[in-house]
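J.: Provided below are the primary sequence and the corresponding predicted coordinates.
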Amino acid sequence: MVVSNTVLGIVAVYILAILGIGLYASKYVKTGDDFMLAGKRLGPVFIAGTVAATEIGGGSSIGVAEQSFGDWGLSSGWYVLTMAIAFVVLAFLAPRLRSTLTTTVSEFFKRRFGTANHVLTAVVLLLPMIGLTAVQIIASGIILSIIVGIEYQLAVVIMGTIAVGYSVVGGLWSVTLTDLAQWILVIAGVVITVPFALQTVGGWGTMQAELEPWRFSLTQGIGWRQIISLTVVYITSFSVGQEYIQRYFAAESDRAAKLGSLGAAGTYALFAFVPAILGLAALTYQQQGNTVPFVAEYGTRYVLPGFATVVLPDIILGILFGALVSATMSSADSDLVAASTIVVNDLYEEYINPDASPEKLGRLTKIVTGVIGVSAIGIALFNVGVIVELLLFSFSFRAAGIFVPYIGSHFWDGGSSVGSFLAISAGSAVVGLEALGMISFGAWQEPVIPGLLLSLVCFVGGSYAFPDDTTPAFIDKIGSSTDSSASD
């Protein structure tokens, strides 16, 4: 099934416009600081748009509809609503985090705890960023394969190349400008689909009559344990996620960072249950004896774009597909720039070429962005998992180990290098081992909570047992861990 030329034309115009914005932004990117922090000139509206667009991606649109169609029902909207809670919390943390005057989260660990913590944190943050980028490229490939009727693998290569291309030329400034447009388009495109979907299946009343009652509960499908787990995952992961913290570091002021974060939270709250409603409508359509295109052949991850081809007129379908492309690309580009920032700022400049000029760092960052992008495309080509599961693993892996020493060190001066190193290692290991099936936590649906608890014990216990004046030789400290400018 291939959509009409009208739909193709609308999406093509959108993609060309995004590439044009990226090329325009490249004129203002001369140094590594321009690429990584957009010249530190982002106001509240830009912060709100780029933060919101970063996470309203494949998981928040296609993934939520998939879960609603499956086991979570309407309550799958909590996947997004819990993000709103996280960004309200971050709005009040942002000024404190900005006070360290760093470019990356791992740079904070270098200043506060030395080399070993710095390198470990950079690696733990970098690995999930590649996975997160791959998730969004997967979602983009799904959409394009439907639009054009080509193989999923070819679609992944095309959409991945586009996302990598404009990220390479314009850095964070390009990402911010495109995110602002994508933020508006994705909200409008998904929301406008709802009345067409309801009309197709006979309205809300018909859905309630034909589906099981639990599917309309705001909590029953997902369950309170999962809601609490998601809230913990997002607060802890977003607080250390380079793709989010980088926005706050790039803000023009503390006020802009705070207002922008609250604006993004409002967007999430308004958007949360919209994809879930579309998932229920698609399920009702199937229960009525109809076939949702592509689901039988390729799985439930295709339910939202497949159902849209049935219910929408061509012009609206083009807008929606443009919106879904927006959602996934705006997340992929953010993850790409964040990952390349970690490589260049924390590894290359720090340990390979400390004397590199700003211009050279700017050029290298573009090259690294391209290399990471190609790696993410490779992962996307062989993906066999569902989008939400991949996202949750990536979020949990970095949060379980890094959150406690990072946020804790902004409020407690007693943390030590050993305590931090043990906390990062232990928390991250819990999530990694659980993903490999080597350990299990039974009632806990997300390993991040046991990981955080172990990380807290290691951080506090290790700091008291090995204060910085008795640090073992395996922790290679550089600088002073009592530098108040880094820990205040």
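T.: The structure has been received and is ready for your questions.
J.: going forward, measure contacts and count neighbours with C-alpha atoms only.
T.: Noted.
J.: ok, and the closest non-adjacent residue to residue 457?
T.: In space, and not counting its chain neighbours, residue 457 is closest to residue 423: 7.6 Å by Cα to Cα, 6 or more residues apart in numbering.
J.: which strands and helices sit next to whichever strand or helix holds that neighbour?
T.: In the assignment (DSSP states H and E), residue 423 maps to helix 417-435. When contacts are defined as 3 or more Cα pairs under 8 Å, 6 or more residues apart in numbering; DSSP states H and E, helix 417-435 sits against helix 115-148, helix 387-411, helix 448-465.
J.: then this one, side by side with the first:
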Amino acid sequence: MQTINIAIVVVYLVAMLGFGWWGKSRTKNTSDYLVAGRRLGPLLYTGTMAAVVLGGASTVGGVGLGYTFGISGMWLVVAIGTGVLLLSLLFAPTIQKLKIYTVSQMLTLRYGHEATKVSGIVMLAYTLMLCATSTGAYATIFVVLFGWDRALSIALGGVIVLIYSTIGGMWSITLADMAQFVIKTIGVFALMLPFALASAGGFSGIAERSEAEFFSITGIGLQSIITYFVVYTLGLLIGQDIWQRVFTSKTPVVARWGGAAAGVYCILYGVAGAVIGMAASVILPNIESRDDVYADIAINVLPIGVGGLVLAAAVAAMMSTASGALIAAATVARTDVVPYVRSWFGQGPGVDSASDPKGSDAAAEDGHDVASSRRWVLGLGIVTIALAIVVQDVVAALTIAYDILVGGLLVAILGGLVWKRGNGLGAGVSMAVGTTVTLATMAYLEINAEDQYDGVYANEPIYYGLLASAAAYILVSYMTPATSAPVMAAWERRVAGILPDDDGAEPAGPPPSTEHRAR
């Protein structure tokens, strides 16, 4: 009977490949390939935003946390949903109007300073580790379902994501994510939640066989809750994979309210996952690893066929995060990192239509731009599959990348959006100081660690990095000249939604000033 579950998952995987070819037919230029032509309406945008943030940690991990800690296991996913809400309500409309491709391009536009370009390297490391972690995560489902070894499972799943992402770019990913969003919604809310609750005897049945602490919203510990909000909420505000979805929205209104709807959905998803885990603790009380809870419920509790849909929902969650991180990594590598590294050797930046933050999408019409983007997605996809197979502790690498992302870059990015006095030198120094303090604290704690939570996984590196970064940003910005008037004028035009082609401004960007050194 397990064959039916396997068949359902196989059909889902084949459908993902079909979305790759469907997306290819809609991809005509770089804008189509990287940001779906900036044409997503409310429905598609909400679905794809929810899909990209709700990965394996939110789905399999969220149920596992509910199994161990009860209703308070919801906080990880609630923190993610809160991040989406804050980004959408506070910053997404402004980000959408910039008509750019990467976070680093926003820094270049806002500050006009070379020091901010190192952010692309940090963002590339973060997106690669996120992709590798997600690639390794959905292999656990294949191991349970097919009985394959870990390397083969990673390779097969990774190749499927790689094919549909490479062929159609963001359009393929958007269409696949929308299907994944529907599958996750049905699998978690319509199937897994009611079946698990019914099998456990409802909330009264859970209460009879569980301690009162299981229903405490702070049962997981206040420190863990704070950490989730610091790491995930703040990280979601500035991650390239999330910003790239904002770039796909058709209008600022879609970016704000479509994203807000996705944030609310994520919060409900977190609550549902925790409740499913609570029910599982009553139905299957002897599961050793909480990461196995989701699959065990699908196989041992749910009816044949329903279990297959639920397993497909887990794979969908992980693949949506992996594909989003993959195209984000390729975009950052091609647009930010390669031109920056070439400048170290005295070569021209090699700017093309995708890497020029000052030009509009009208310049990105040539087919060779799409071909170049496909090569980057393909190459980095192979790298992430290899990383997921070879590196056993990719979670540690992702934690380091996340800590640097938040501790080093958050202040400069959000400061540029909300504080006009912040300048390029302040941003550059804040990134350097925040990153250094974060890494130094992490290294010190790792050397003196008494258990695994005192080293790389400790909370202090982000706290100290953020404080040092904020102090440096404010002090240096006040002690040095403000961002030059031409750079700020160009920034204000972009924030107002006026592109260079619209107002006749020079498309090459802000003119040279005391803060901008042309290559």
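T.: Perfect, I can see it now. Nothing here was measured: the structure is a model prediction, and the numbers come from that model.
J.: TM-score of the superposition?
T.: After superposition, the two chains reach a TM-score of 0.88 (TM-score structural alignment, normalised by the length of structure 1), with 467 aligned residues with a Cα RMSD of 2.7 Å.
J.: hmm, back to that, what residues of the helix holding residue 423 of structure 1 count as buried?
T.: 417-432, 434 (16 or more other Cα atoms under 10 Å).
J.: the residue nearest to residue 457 of structure 1: what's it in contact with?
T.: Contact partners of residue 423 of structure 1, counting by Cα atoms under 8 Å, 6 or more residues apart in numbering, are 401, 402, 404, 405, 454, 455, 456, 457, 458, 459.
J.: same thing but 10 Å
T.: By Cα atoms under 10 Å, 6 or more residues apart in numbering, the residues touching residue 423 of structure 1 are 400-405, 417, 429, 451-463.
J.: can you check residue 371 of structure 1 too?
T.: 164, 336, 340, 365, 377.
J.: go on, residue 426 of structure 2?
T.: 111, 115-116, 412, 415, 432, 469-483.
J.: could you rerun that using 6 Å?
T.: Neighbour list for residue 426 of structure 2: 473, 476, 477 [criterion: Cα atoms under 6 Å, 6 or more residues apart in numbering].
J.: neighbours of residue 264 of structure 1, how many?
T.: Residues lying near residue 264 of structure 1 (other Cα atoms under 10 Å) number 28.
J.: identify the residue of structure 2 aligned to it.
T.: When structure 2 is aligned by TM-score structural alignment, residue 264 of structure 1 is paired with residue 262.
J.: tally of neighbours for the alignment partner in structure 2 of residue 151 of structure 1?
T.: Using TM-score structural alignment, the partner of residue 151 of structure 1 in structure 2 is residue 149. Other residues near residue 149 of structure 2 come to 13 when the count uses other Cα under 10 Å.
J.: which one is residue 149 of structure 2 nearest to, not counting chain neighbours?
T.: residue 143 (6.2 Å).
J.: so which of the helices and strands packed on helix 417-435 of structure 1 gets nearest residue 194 of structure 1?
T.: With Cα to Cα as the criterion, residue 194 of structure 1 lies closest to helix 115-148 of those, at 18.3 Å.
J.: after alignment, which residue of structure 2 pairs with residue 329 of structure 1?
T.: Counting by TM-score structural alignment, residue 329 of structure 1 lines up with residue 319 in structure 2.
J.: what angle do helix 119-146 and the host helix or strand of its match make with each other?
T.: Secondary structure from DSSP H and E places residue 319 of structure 2 in helix 306-332. Interaxial angle, helix 306-332 of structure 2 versus helix 119-146 (axes from the mean of the first three to the mean of the last three Cα atoms, to 10 degrees): 160 degrees.
J.: list the buried residues for helix 306-332 of structure 2?
T.: Quick answer for helix 306-332 of structure 2 (16+ other Cα under 10 Å): 306-332.
J.: quick one: buried residues of stretch 371-386 of structure 1?
T.: 372, 373, 374, 376, 377, 378, 379, 380, 381, 386.
J.: farthest pair within these?
T.: Pairwise over the buried residues of stretch 371-386 of structure 1, using Cα to Cα, the maximum falls at 372 and 386, 21.7 Å.
J.: counting neighbours, what do you get for the closest residue to residue 40 of structure 1 other than its chain neighbours?
T.: In space, and not counting its chain neighbours, residue 40 of structure 1 is closest to residue 250: 4.1 Å by Cα to Cα, 6+ apart. Residues lying near residue 250 of structure 1 (other Cα under 10 Å) number 25.
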